[in-house]
Each structure stands twice: as C-alpha cells, then as structure tokens.
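1. A predicted structure for the sequence below; I have some questions about it.
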Amino acid sequence: MSTTHDNLLGTYLRDRRTKLDPATFGFPLARRRTPGLRREEVAQRANVSPTWYTWLEQGRGGAPSPDVLERIAHALMLTDVEREHLFLLALGRPPEVRYQATEGVTPRLQRVLDAMTFTPALVKTATWDIVAWNSAAAAVLTNYGQLEPQQRNVLRLLFLNPHVRAAQVDWESVARFVVAVFRAEAARAGASKAIEALVDELCRLSPEFAALWRDNDVQTYGGGTKHLHHPELGLISMEYSAFAVDGRPDLSMVVYNPATPEDAERVRLLIKAKANGESAR
C-alpha cells in the first residue's frame, strides 16, 4: 500500500469524506467508529463499486475517468476549488470549465476599480458583457451607465454602435482582433453554448461580424496599445492589459493606461472636468 506522501489522492478523499455529516444525507448515525461518511456511503452516492472506491482511497484503484471524478466530487459536495484540486491530484490537470453566468462583481472588486481615479478600467465576462467599470472608463471609453444592460457588450458596441465604431482608428483591425479573442476566451471559459444567441444576433445584424466569425481565428488578449478618436480629446493612445479575476474564471479585468505623458495629462484633465460637470473642450 502507498504511503500518505505517495497517495495524495487517497489522503484527500479520506479527509473530505470524514468531514461530512452522515445525517445530512439520511445515513444512520449509530455504530460509527470514525467521523464522516463511510467509504461504501460515498460509493453509493457516486454510483461506483464500494470495492473500487476503497481501492481508490488506498492508492490501488487505477486512474479514474473524468466522469467518475465528477460523480465523486458531487458525492463529497466539493466546492469548485476542491473539485479542481481533486482533478489535479487524480489526473494531473484541472477539470473542464463549467461556465456560470455572472450577476455582477463584489463590492470589493468595484472598490479596486474606483481606486484607479485616472486609469480607465472595466470588468467583462467570458461572453464580453461589461459588468463593472470606473468613472475614468466612463469618461474616456464609453459611459456604460447610460446604456441598457443588454447593450453593455463589447461585441454589440463595436459592431452595432456607430459612435463606438467611429472612435476606432482602425476599425477593421480592431474588429478582427476582438472577434478572434472573443472566440478563444469563450471556449476557454466553457461558454461556447452561452454565446450562441449573441453570435446568431450579430451574424444577423452585421455581415462584417458574420464574415469574421466564419474565419475561425483565435488570439489571446494579452496587452497592447489602443488608439481612439475621442470626441473631446481627439486622438489619444492607451496601453491596455488584461488580468484574470482569481476564483472567477468567468471574469477578467482590463486596465487602460495613457501611452504618453501628454495623453496622461489630457485624460486627467478630462476626468476632473467630468467629475465637476464641465466640458474638457
């Protein structure tokens, strides 16, 4: 039999099992020598052989399939991070992503955005809905608060909003890049099904989107420089960087920094003017 250090999977399964309350699952409490669920009870909940599950905990059951691991994770009521750890121990890789639509961001994350007074920043979902932004983003990019929630989508804005389209210095290049990154991010987040309605809508309303979607290009967001025709500032350049939100695979934060000291000063004056209800002209 493997030692504890060799059998990390079995140790983890045993630890999770002993932390569960049998009464929660309707199992009798009598005649239990150890806390938690018995092995056969976990096996019953996971619909696997009690003997095979016992071997798995003992480090001699062979590599389980992803489907069996999913059933064991459900049987042990594992959280998302516990489920991921289970897959890493058993298969050496994380499980397939289970996409969950988001309702917004936490107050803590919004405070992070708001702390960047002169740095436009926003949070978008895997389906590229913009769910949070700061005042700087509203002043420099788009005033998302004035849009209906369903219109706060990067793809809808870029392909269907004439003002956003006109602000792009090289719209064709931007559009090709955005569609390629959108396709890759949605697949990575397990959101391919979730974007079907949006893709159908855009293909129907925008022949340009439909043509780009048929190209099947994929790219990473990474970072770069965005050039904009701002209605008040004229031509400005912003460096952008994308960051994952830890624990939320459905969210990413995009931060924009003025590319030059001159751009930074103009952006700062614009944001201060907007805060005071003035025009930057």
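-> It's in. Numbers count the residues shown, from 1 in each chain.

2. alpha carbons only for contacts and neighbour counts from here, please
-> OK.

3. Quick check: which element contains the spatially most central residue of the chain?
-> Closest residue to the average C-alpha location of the chain: D250 at 2.0 Å, with Cα atoms, centre = their mean. Using DSSP states H and E, D250 maps to strand 248-258.

4. next up, a second structure to put side by side with the first:
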Amino acid sequence: MAGQPQTRVQPPARSTAPARRATRRTELAAFLRSRRARISPADVGMPPGLRRRTPGLRREEVAQLAGVGVTWYTWLEQGRPINASVQVLDAVARVLQLDVTEREHLYRLAGIPFVREPVSDAEVVGQEVLGILDALDPLPAAVYNARYDVQASNASYRTLWPMTSVVQRWERNVLYKLFTVPECCSTFVNSSEELPWMVAQLRRSYGRHVGEPAWETFVALMVSESPRFAQLWAKADVAAPGRRVKIFRHHEIGRIALTSTSLGIDGMAEHRIVVYTPVSEEDRLQIERLRGLDDPIIGCRKHGSRLSEALTDRAHTARP
C-alpha cells in the first residue's frame, strides 16, 4: 500500500567456513616459512653448503629431516588445501624446533586437536611456576588448566595423587582419573559432592571453547568412558571456581581433609595453581605419614599396585 514502508528481503548469509579455512591455511603457510627461516643448517647438524639465497633451511631439507615428501611439504607452505596428520606435524615441529606455544599454534592452524608428543612440565608452565610449586611443599600443589589437566605439580601432590604423574601426559587429567577408576579405588571420599561441582565448573569453561577440537574430543572421551560423567554432563549445570574442602582417602594411612584454594597465574590464561592446605593438625600429620611411605599403594588393595610397579610399567610403555 502507498505510504507503507517497504521491507527489504535480505539474501541468506553465505557460509564463512571456506573463507576461514583459507585464511587459516594462509596463516599456517606464513608461520611455517617464518619458523624455517630462523633454523640454520648447523642447528640441525647439516653442513652450511654454498649459494644459499634464503636464510634458514630449504624446504627440501625440512621435508628430508621430517621424513615427508618434498612436494607435500611445499604445498603445505603454499597454503594449499591438504590434510596434515598428527605424526607428520610432530615431525615438522621437531625439525623446526618449535616450543610448546608455537607447537600449539601450529596444531590450531592445521585443525589438529592434540599435540601427542609429551613435553616437560617446565616447557608447559615455566621454571618460575615450578619454583613456586616446589616452595609450597609440603603443601600439595598443582597447576590445572580449564579442563583439569595436571600441567605440573610438586612432590607432595604427586605423593597424594600419584596416578596423575605415573601416566602419559594426555592421561594426566583429574576428571579422567576420578571417573574411570572403580569406586573402591577413588581418591575422594566426598565424591558425591565434589564430582558434580567439578563437572559443572568444566561446563562453565566449556562455554568459552564450544566447537574447539581439543575440547570436543575430551568431552566425547569422558562421555564414552563414564556413564556417570555423561549423566552429570547432560544436566548442563554450571559453577564457578571457589574454595572447597576435599576429603582424600589413602588405603594405607586413612583419610586426609584438605582445603583447596585456586590462584591465578599471570600470562597463563585459564590456568591456576591449586594449593591444598590441611583442615586440622591431624591432617597435616597425615600428609607427613603419607610422605614417609617408601612404596605406597596406588588405588585400593584389591585393584591397586605399588608405586614402584607403576613406575616400572610406565618405563616399559614409554619405550619405542
């Protein structure tokens, strides 16, 4: 009708996913070229050679050292739409001598969820943070990320909870250990109170990472491994970090009640130092008794094993 404002029909928005992928490939190509330029032949045990017109290694040298095809690596540096496996990226990262932050960036640009090659605690959190953890001893203390991965810990923490230190790095996750061990082997006495709260806190953090491969893979793993986790996750409860009292159980000395306190770390987003302080003097003495055990049992007496046995098994598993 005359005088009526006309409504303009907007065309449907085009998907930006292909554009994002193209941009990510371009960034990946530029990143690889910049890392290659800083590595000299001497850094990788190669003779310098003659007539080098570009700084650093040549593409064919990186491909040779990484054990991949020259054409494939050239295409990767040119930003072509090719797929890169975890094993190949590990090899390229090793040749280019990437640190932890650079390796994570490489994987993110390549759309790969995990860095499977283990790294040391010092590489993850830095020597300064390791020094803080050691200075807190005999109070158990550890660095967690938002998924409850144990990034580093001190001696008292490892004594209190050895199952996050005698396993491969990908398995050093508090939630994974709590939800995938038999109830009799569980570390927490008050798990019925603490586990729902921890899952709710994980859910809150997940909100910042929806769709990210590492987070989606972890949640899918937990849901498939633990019906109890799946049930709690389906409730969609959320909770913020806070001071908690956790009651630990050790089958050789009994219970230890500890208050957990989270402390932020400058320069490490979504990471925190969690310190466990004894609730009473008796709990402090219990920690001393635990530290005094020469070869404690991990888990319950029926399913568990001595720490020395677990370390031996880990050494055998770690061999190529």
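-> That came through fine. All values reported here derive from a predicted model rather than from experimental measurement.

5. still on that earlier bit, please pull up the equivalent of the residue nearest to the centre of the first structure in the second structure.
-> Aligned counterpart of D250 of the first structure in the second structure: E270 (TM-score structural alignment).

6. thinking again about what came up before, the strand holding D250 of the first structure vs the second structure, mean deviation?
-> When the second structure is superposed, strand 248-258 of the first structure averages 1.0 Å from its matched positions, counting by mean Cα distance after the TM-score superposition for the first structure.

7. Show residues contacting that strand.
-> The contact list for strand 248-258 of the first structure, computed with Cα atoms under 8 Å, 6 or more residues apart in numbering, reads 99-102, 119-126, 189, 236-245, 264, 267.

8. do you know how far E278 of the first structure is from A139 of the first structure?
-> Distance, E278 of the first structure to A139 of the first structure, by Cα to Cα, to the nearest Å: 12 Å.

9. Neighbour count: these two, which is higher?
-> A139 (21 against 11; other Cα atoms under 10 Å).

10. how about that one, what's its match in the second structure?
-> Under the alignment defined by TM-score structural alignment, A139 of the first structure is paired with T159 of the second structure.

11. so its match sits right up against R291, yeah?
-> Yes: using Cα atoms under 8 Å, T159 of the second structure is in contact with R291, at 6.4 Å.

12. list the helices and strands the longest strand seen in the second structure packs on?
-> What stands out as the longest strand in the second structure, according to DSSP state E, is strand 254-264. Applying 3 or more Cα pairs under 8 Å, 6 or more residues apart in numbering; DSSP states H and E, one finds that strand 254-264 of the second structure contacts strand 244-250, strand 271-278, helix 281-291.

13. So the match of A139 of the first structure, which state does it fall into?
-> helix (DSSP: H, G, I helix; E, B strand; the rest coil).

14. show me what contacts it?
-> For T159 of the second structure, counting by Cα under 8 Å, 6+ apart, the contacting residues are 290-291.

15. One more pass at 7 Å, please.
-> If you count contacts by Cα atoms under 7 Å, 6 or more residues apart in numbering, T159 of the second structure has them with R291.

16. Could you check how far it is from T71 of the second structure?
-> T159 of the second structure is 50 Å from T71 of the second structure, by Cα to Cα.

17. before we move on, what about V92 of the second structure?
-> 14 Å.
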